[in-house]
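A.B. asks: Sharing a sequence plus its predicted fold:
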Amino acid sequence: MPQFPLLFARRAALAALVFLVWAGPASASDSGPVIEQIRAQGHIVIGHRESSVPFSYLGPDKRPIGYAVDVCRRLAAAVQARLALPALPIEYLQLTPANRIEMIETGRAQLECGSTTNNAERREKVAFTIPHFITGARMLVKVNSGIDRIDQPEVKRVAVTRNTTPLAAVRRIQAERGLRFEIVETEDHEKAVQMVERGEAQAFVMDDVLLYGLASTRSDPKALKVVGRFITTEPLAIMLPKGDPAFKKIIDDEMRRLIFSREIHAIYQRWFEQPIPPNGQPLNLPISYLLRDFWKYPTDQVP
């Protein structure tokens, strides 16, 4: 019988133990601009989104909830423990796709807990930790529209959220294929969904997991459907400021601990396989083989 599963299990257990040992008391090396900012202000600021279901959105009580928000709360607890702080309150700052990078780059928030793609262009301005999800962009359309391809002549207007990777992909596809649809940029996902519902756009292009989540929150979830081939591949990760290796190490170490201990699996199941607010509808999206394979050797370096 092959020994690879057993060997991998032993390696994973050893790695988890190593990370637990590393997460010891604060030392002189635990300093840097982000860490000193947190110490000085006495709290950590987590940036969240309004409608990135199920990653980061406002619950029925208007407080931020979601998969990425829960992960960020674990990261904040790790920062408190590593810096030996008696307490580290969390302050939440609502961000948009248009301003999220600027808010992290300028230090308004120390963590961005949403659905942001880790790519080379963004890494010029900000840092990322290990991806917590891998997805791809597809289309949200009306269930009776007959649309399942972006190049169909029925597609006259395509809504895409501003300052997102799917927007660049749609522009590229339009130019390469000579397609004549109009691209409408929206400030957030909610406005794009509303455009499809009202017939102001025939399709909304965004990460498919977000589209499933957004559709589940509508008054009639069955009126919309996700269609089409993947336009992009998107490794989603928590964003943090550049220039503080000590802070990034705390975050990366905790992400690896969550993965190797499988704690992140329970968080994932809570948001993707069980009923979630506001309508109590489950997304029924088990962990993909892409994410499972990526988590075997977790790294923040992605293509």
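C.D. replies: Perfect, I can see it now. Numbering: from 1, shown residues only.

A.B. asks: When you work out contacts or count neighbours from here on, use the C-alpha atoms and nothing else.
C.D. replies: Fine.

A.B. asks: So in the protein, which helix runs the longest?
C.D. replies: As assigned by DSSP state H, the longest helix anywhere in the chain is helix 4-22.

A.B. asks: Using neighbour counts, pick out the buried residues of it.
C.D. replies: 12, 15-16, 19 (16 or more other Cα atoms under 10 Å).

A.B. asks: Check stretch 144-157 too.
C.D. replies: Applying 16+ other Cα under 10 Å to stretch 144-157 flags 147-148, 150-151, 155-157 as buried.

A.B. asks: Give me the subset of these that lies in strands.
C.D. replies: Among the buried residues of stretch 144-157, the ones falling in strands (DSSP state E) are R157.

A.B. asks: Using CSV, please lay out the buried residues of stretch 144-157 together with distance to M206.
C.D. replies: Listed next are the buried residues of stretch 144-157 as CSV, based on distance: Cα to Cα, whole Å:
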residue, distance to M206
I147, 16
D148, 14
I150, 12
D151, 16
V155, 16
K156, 17
R157, 14
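
A.B. asks: before we go on, here's another structure to hold up against the first:
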Amino acid sequence: MKISSSITTALLIAGLVNIAPTASAQTLKKVADSNKITVSYREAAVPFSYLLGSTKAVGFSVELAEAIVDDVRKKVKKPHLAVAYMPVTSQNRIPLLVNGTYDLECGSTTNNSTRGKDVSFAISHFYTGTRVLTKKTSGVKNYADLAKKTVASTAGSTNEQVIRKYSAEKNLDMQFVLGKDYDDALQLVENDRATALALDDILLFGLRANSRNPASLEVVGDMLQVEPYGCMLRKDDPEFKKLVDGTIARMMKSGEFTRLYNKWFMAPIPPKGMVLNLPMSEQLRANLKALSDKPAQ
């Protein structure tokens, strides 16, 4: 997956400034007229979407997006439809989708009612919840051990909101520092600027697997909140949502989704050949039949 050189830092900055909706909600017409679809990716959301080297994004969600793009090609009758790829962060992924900078996000984004005011979500493709990653030498085994300690998360994530709320409710007086992306947030722990990193547990396992010293890190604490992941698309676009949901539903019914899941969660993954060994959750198994896009509570 080659990253389009036409997407520049200036474009990202412009997108962040201009967050008002400027693109037609009719994504398929937009794609057909331009003969191009733009898909986002995350740079360090292992195993969903992450860079392999400096020019190729890979992962479970990346392959979901590729299957959706194949169905878009058939729908708009453009077998040579161009595909551009661009990186997004927790902070800019929604504004840049809303204003039309890109057309589809399949990554590690939680579907919740707050985000549902601005974007739509496809059928949920994963379920997870907030936990914390810390050094084994930190002595942290649960959230109470983080009282008055510095905790990292990523700006604009639901995890930041969840851990701040938990700290306030339990009167733990945690201090917070925010990374711009997952790798940046991990470095805060590795460099001892934070005692722990609060993120979705699957992301923590992925970050640990590809960290400088995986054996020095551990994921601790109970799951604070169960959250569904879903591919994001613009609101008020029933035609495109029907196509995206149709692709995912077909894969879930045919067994293709399960094979893809096993490839990324139960088998060695690049670049180090680590195995996450994370069997499909009960919630996700149920959703292979329910095909729900229900947001987190």
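C.D. replies: Good, I have the coordinates. Owing to the predicted nature of the structure, the values given are computational and were not obtained by experimental measurement.

A.B. asks: equivalent range in the second structure for the longest helix of the first structure?
C.D. replies: The aligned range for helix 4-22 of the first structure in the second structure is empty, by TM-score structural alignment.

A.B. asks: and the residue opposite W295 of the first structure in the second structure once aligned, how many residues sit next to it?
C.D. replies: Aligned by TM-score structural alignment, W295 of the first structure pairs with L288 of the second structure. Look at L288 of the second structure: counted by other Cα atoms under 10 Å, it has 22 neighbours.

A.B. asks: okay but L288 of the second structure is in contact with M251, surely?
C.D. replies: No: L288 of the second structure lies out of contact with M251 (Cα atoms under 8 Å); the separation is 9.1 Å.

A.B. asks: Which residues are in contact with the residue lying closest to the match of W295 of the first structure once chain neighbours are set aside?
C.D. replies: In space, and not counting its chain neighbours, L288 of the second structure is closest to M252: 5.4 Å by Cα to Cα, 6 or more residues apart in numbering. Residues in contact with M252 of the second structure (Cα atoms under 8 Å, 6 or more residues apart in numbering) are 258, 288-289.

A.B. asks: Compare these with the first structure and list the overlap.
C.D. replies: On the basis of both residues aligned by TM-score structural alignment, their matches' Cα atoms under 8 Å, what survives of those in the first structure is 258, 288.

A.B. asks: where do the helices sit along the stretch 51-200 of the second structure?
C.D. replies: Secondary structure of the stretch 51-200 of the second structure (DSSP state H, counting those that start in this stretch): helices located at 60-76, 93-98, 158-169, 182-190.

A.B. asks: right, so these: which one is the most enclosed?
C.D. replies: A comparison of the helices of the stretch 51-200 of the second structure by mean neighbour count, using mean count of other Cα atoms under 10 Å, puts helix 93-98 on top with a mean of 24.

A.B. asks: what packs against that helix?
C.D. replies: With contacts taken as 3 or more Cα pairs under 8 Å, 6 or more residues apart in numbering; DSSP states H and E, helix 93-98 of the second structure sits against helix 9-17, strand 104-105, strand 232-234.

A.B. asks: quick check: that helix aligns to which part of the first structure?
C.D. replies: Under TM-score structural alignment, the match for helix 93-98 of the second structure is residues 100-105.

A.B. asks: Please enumerate the strands of the stretch 151-297 of the second structure.
C.D. replies: 175-179, 196-200, 217-220, 226-229, 232-234 (DSSP state E, counting those that start in this stretch).

A.B. asks: tell me, what residue is most central in the first structure?
C.D. replies: S115 (2.5 Å; Cα atoms, centre = their mean).

A.B. asks: from what I can see it touches P54, true?
C.D. replies: No: in this structure, S115 of the first structure is not within contact of P54 by Cα under 8 Å, at 9.2 Å.

A.B. asks: can you tell me which of the buried residues of helix 4-22 of the first structure lies nearest to T233 of the first structure?
C.D. replies: Among these, A12 lies closest to T233 of the first structure (Cα to Cα), at 26.7 Å.

A.B. asks: returning to that earlier point: among the helices and strands packed on helix 93-98 of the second structure, show me which one is buried the most.
C.D. replies: The most buried one of those (mean count of other Cα under 10 Å) is strand 232-234, showing a mean of 27.

A.B. asks: Tell me the mean distance between that strand and the first structure once they are aligned.
C.D. replies: Mean deviation of strand 232-234 of the second structure relative to the first structure after superposition (mean Cα distance after the TM-score superposition for the first structure): 0.6 Å.
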